[in-house]
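no FASTA, just this:
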């Protein structure tokens, strides 16, 4: 029985390997009712936390308390093409029992299954009509997932959460693979959500709809009031104060070290004077011996006190530095492939016009789910394969790089080997130095790709493109921010600011497109027509 409207975590720990260190260790938090965004770097355990809250996993230590039933949006929606809309809504078993009763069944199990949900079919159809108008048609509950767009699939699953009526709903990266129209519909559903909602996302627009931000950082949970923008402002102010504290602590340490040096210098002078007095016999030897013993005790006490002050100042520096977060910004040297501005690198051939991608152009390709954006890019890269879209692509340069959401790399190779294959003439030490600017340092460079975290793998894929020799004249990015944490999205933007070649980005992420400072956005529709728009 719950005793609070909040979610309470007390000493919560979990590890997949009972012999290894836990992934989550001793988490404590009180999450209030309302909408909460969950943020943190890839690999910190955000999804695992949601699985613990939903009961899918059991904690290895500690406990958690929720205000009632917890429902979680399924993550395998795209892997269940045969599932019906009724299954996606979670009402298929109730509908089955209703139809059995309508056919004359007197089985108690059918009545128990229906419970109080005699009107569930009408409520489901009405909810779909409101949330997913494109599905408002007869027989909608029997349609399969394979016939729905990605947006329709996600919104239908959200309707299932509403019908389930749990006290707490959990969403994990719900806007991945959604087009702009579907994202807005999901955002609206979140705005109108009545109850407690936790959402893991890198969608800044979505995170700005929440009431609080729960950050998982270095094994600790911290709750920040307000939306994502407020959280960012708080974090920036906190880090500025932490950096100022480090500078003040470092100044104190320098002062104490100088004072210690002064003490030791004064002690050395007094000792030298004592030896001189002893040689000159300025007093009886027994008296000078007594003076020397007292002086030695004083010097020892002064030396210990000075050393303690230095140690305390050094500890204060260490404590202050712990509050400063490690540098997470990629710093990439300017990458200029030398392709003259205006020189054609690729063509996007629509049914109504051709869009030229030239040296220095930064173009975004957008469109609803299912119109063929990825197919167009695939035809651009593999023109001999069958084409699955009315639009076509033509690549006019052999120097190009492609980054997609799968981040395909040789798992058996080391980071250094992967990047050197793209730049075989570069010396290993030169490559190591360049990788450090991608936040890949020390032993990480010699690890195999299979052992990397998602964020590290992303940075290796990016480094392989931008450190290639010769550098690519054209970069093609296909939904690059799917499954990236917010740090990695920022690192992608930072890196691309240093790239001077042609850029073609396929993305539904309007926040990313705005940050990339594009020259224009090209929209593809279902007929294969291309429409050119100005910069976002």
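Received, thanks. Because the structure is predicted, anything quoted here is derived from the model rather than measured. Numbering: from 1, shown residues only.

contacts, neighbours, all on C-alpha from now
Will do.

got the buried residues for stretch 408-428?
409, 414, 415, 416, 417, 418, 419, 420, 422, 423 (16 or more other CA atoms under 10 Å).

wasn't residue 283 part of a strand?
No. Using DSSP: H, G, I helix; E, B strand; the rest coil, the secondary structure at residue 283 is coil, not a strand.

still on that earlier bit, need the max-distance pair from the buried residues of stretch 408-428.
409 and 423 (15.4 Å; CA to CA).

before we go on, here's another structure to hold up against the first:
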């Protein structure tokens, strides 16, 4: 059963924690939270404040009020792990200075600062190679730069840096985003073997099955559920069913109380008419009739008051029951009607060579409403190919011919201007659309009222996806070819179902890069295009 706290020893504690963005948007308000040691899965709707909470725990954001107390160092793997392309691997791992001092000592330079920099970390290179190998990055030399690494490899490199740092508490924010199946399994193994406190925010069900408990952030409060995600789902489903039964019973009670109040009023009116008739016809002495009339009025008043009180109480019980029922909104995606005839060529790739050495030999054509999945290991060039098709990158050699209007939703969602509001971002893509039409479209993506006026830079990962998708789908002309790069990365499960339903109904062509196999199966992929990473030198 859910509980408001945990009795396991605490590693992280928040007291009265509040946070609001500079524009006044409140995210957390007076939150008390104790995170126990072990593995915790932090779940909640998109925009509930999960990523913000992790940043508050690490001190990257300053709370508006309240405090955070941590036992030991805290390491965080952010949702979008972007590395400077000029960094060397040892710099990304945070060991460059130690390694340089170690090499100086090995060369016979006995300066005190070298020994101070090394400290007790004489095996730093061996540990670095072990951490990289554990995560499938053994091919990376410590002197290599990260400029040619894929998004998934950047995630794993950032995680390797955290494993080397050995913080007391490790916070992972959507860590399996952009990871291929093999890389995910390596991350799962790292999670399983982590000895300290771990908090993971994820929509990856398999990852959430590996935690000791689930903490749900909902309406500014955290409720704890013992066990992995499947146990949490069972408890929530049972609680929801019980709440809905309570609502039905409360509704029936309100109807009954209304009916009894109406029947009582009818009886009292009938009795009043009979008493008045007796009084008018002198059936009983007037003094007796007046006394009966007075007593009846007193009795009627008490009865009406009692029945009205019962109806009020029944309505209050109904209100409490309704509040206990979850009303988790999901985005409503309606893709534009852009049917493509089965034989029409929408895309042609010929003898293509992409940046970083990825090659597609011969001709690859997409015709009609085909649904093509781009698959392959991290670093195989899937995002690079999509960006090349979209015209953001020039091919090194070969031809890309796009025959129809297209829209591209990139993995990093960098189509939005962080300084502009959600409404302003959408208006950039659809200058002919009226403000009312823009706001009506945004409401379908759960940006209603003041939420549509938030700056894009304050949005969570899931909110940012919704805003980017709304902007692209409102743009003119309507796309007959959609390019999607890991579209389920930042979506909660309800929103993934909505996106799936919309893509199932879409009648244009679709090219999607995704490691989410259940998602690919659900949208009716007709063909797979497998990309292989170019040969690497270990450096």
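Arrived safely, thanks for sending. Just so we're clear, the structure is a prediction, and the values are computed from it rather than from any experiment.

turn the buried residues of stretch 408-428 of structure 1 into a markdown table, including secondary structure and distance to residue 261 of structure 1.
Shown next, in a markdown table, are those (DSSP: H, G, I helix; E, B strand; the rest coil; distance: CA to CA, whole Å):
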| residue | secondary structure | distance to residue 261 of structure 1 |
| --- | --- | --- |
| 409 | coil | 55 |
| 414 | strand | 48 |
| 415 | helix | 46 |
| 416 | helix | 46 |
| 417 | helix | 49 |
| 418 | helix | 51 |
| 419 | helix | 49 |
| 420 | helix | 49 |
| 422 | helix | 53 |
| 423 | coil | 51 |
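
counterpart of residue 415 of structure 2 in structure 1?
Matched by TM-score structural alignment, residue 415 of structure 2 corresponds to residue 408 in structure 1.

tell me the spacing between the residue nearest to that match when sequence neighbours are not counted and residue 173 of structure 1.
Nearest residue to residue 408 of structure 1 in three dimensions, chain neighbours excluded: residue 461, at 8.0 Å (CA to CA, 6 or more residues apart in numbering). In this structure, residue 461 of structure 1 and residue 173 of structure 1 are 22 Å apart, going by CA to CA, to the nearest Å.

now residue 213 of structure 1
For residue 213 of structure 1, the distance to residue 173 of structure 1 equals 15 Å [CA to CA].

neighbour count for these two, which is higher?
residue 213 (28 against 18; other CA atoms under 10 Å).

residues contacting residue 309 of structure 1?
Residues in contact with residue 309 of structure 1, defined by CA atoms under 8 Å, 6 or more residues apart in numbering, are residue 256.

for residue 258 of structure 2, that is, sorry about that
Per CA under 8 Å, 6+ apart, neighbours of residue 258 of structure 2: residue 311.

which element is it on?
Here residue 258 of structure 2 sits within helix 229-280, counting by DSSP states H and E.

that helix vs structure 1, average offset?
Helix 229-280 of structure 2 differs from its equivalent in structure 1 by a mean of 2.0 Å after superposition (mean CA distance after the TM-score superposition for structure 1).

the helix or strand just after that helix: which residues count as buried?
As assigned by DSSP H and E, the chain's next helix or strand after helix 229-280 of structure 2 is helix 286-324. By neighbour count with 16+ other CA under 10 Å, helix 286-324 of structure 2 contains the buried residues 289, 293, 296, 300, 303-304, 307-308, 310-311, 314-315, 317-318, 321-322, 324.

same check on stretch 446-456 of structure 1?
447, 448, 449, 452, 454, 455, 456.

excluding sequence neighbours, find me the nearest residue to residue 143 of structure 2.
Using CA to CA, 6+ apart and skipping residues adjacent in sequence, the residue nearest residue 143 of structure 2 is residue 88, 5.6 Å away.

show me the contacts for residue 119 of structure 1.
Residue 119 of structure 1 neighbours (CA under 8 Å, 6+ apart): none.

and it, what's its match in structure 2?
Match for residue 119 of structure 1 (TM-score structural alignment): residue 123.

how about residue 68 of structure 1?
With TM-score structural alignment as the criterion, residue 68 of structure 1 matches residue 72.

let me know the secondary structure of its match.
coil.

which residues sit in contact with it?
Neighbours of residue 72 of structure 2 in contact, by CA under 8 Å, 6+ apart: 167, 168, 169.

just checking, the last one touches residue 69?
No. If you go by CA atoms under 8 Å, residue 169 of structure 2 and residue 69 don't touch, sitting 11.9 Å apart.

just want to know which of the two has more residues nearby.
residue 169 (24 against 14).

OK, contacts around the residue located most distally from the centre of structure 1?
Distance from the centre of structure 1 peaks at residue 284, with 78.3 Å (CA atoms, centre = their mean). If you count contacts by CA under 8 Å, 6+ apart, residue 284 of structure 1 has none.

residue 274 of structure 1 versus that one, what's the distance?
Residue 284 of structure 1 is 13 Å from residue 274 of structure 1, by CA to CA.

cool, and residue 25 of structure 1?
Distance from residue 25 of structure 1 to residue 274 of structure 1, counting by CA to CA: 60 Å.

go on, residue 65 of structure 1?
73 Å.

what residues are up against residue 206 of structure 1?
residue 187.

gap between it and residue 490 of structure 1?
To residue 490 of structure 1, residue 206 of structure 1 is 17 Å away according to CA to CA.
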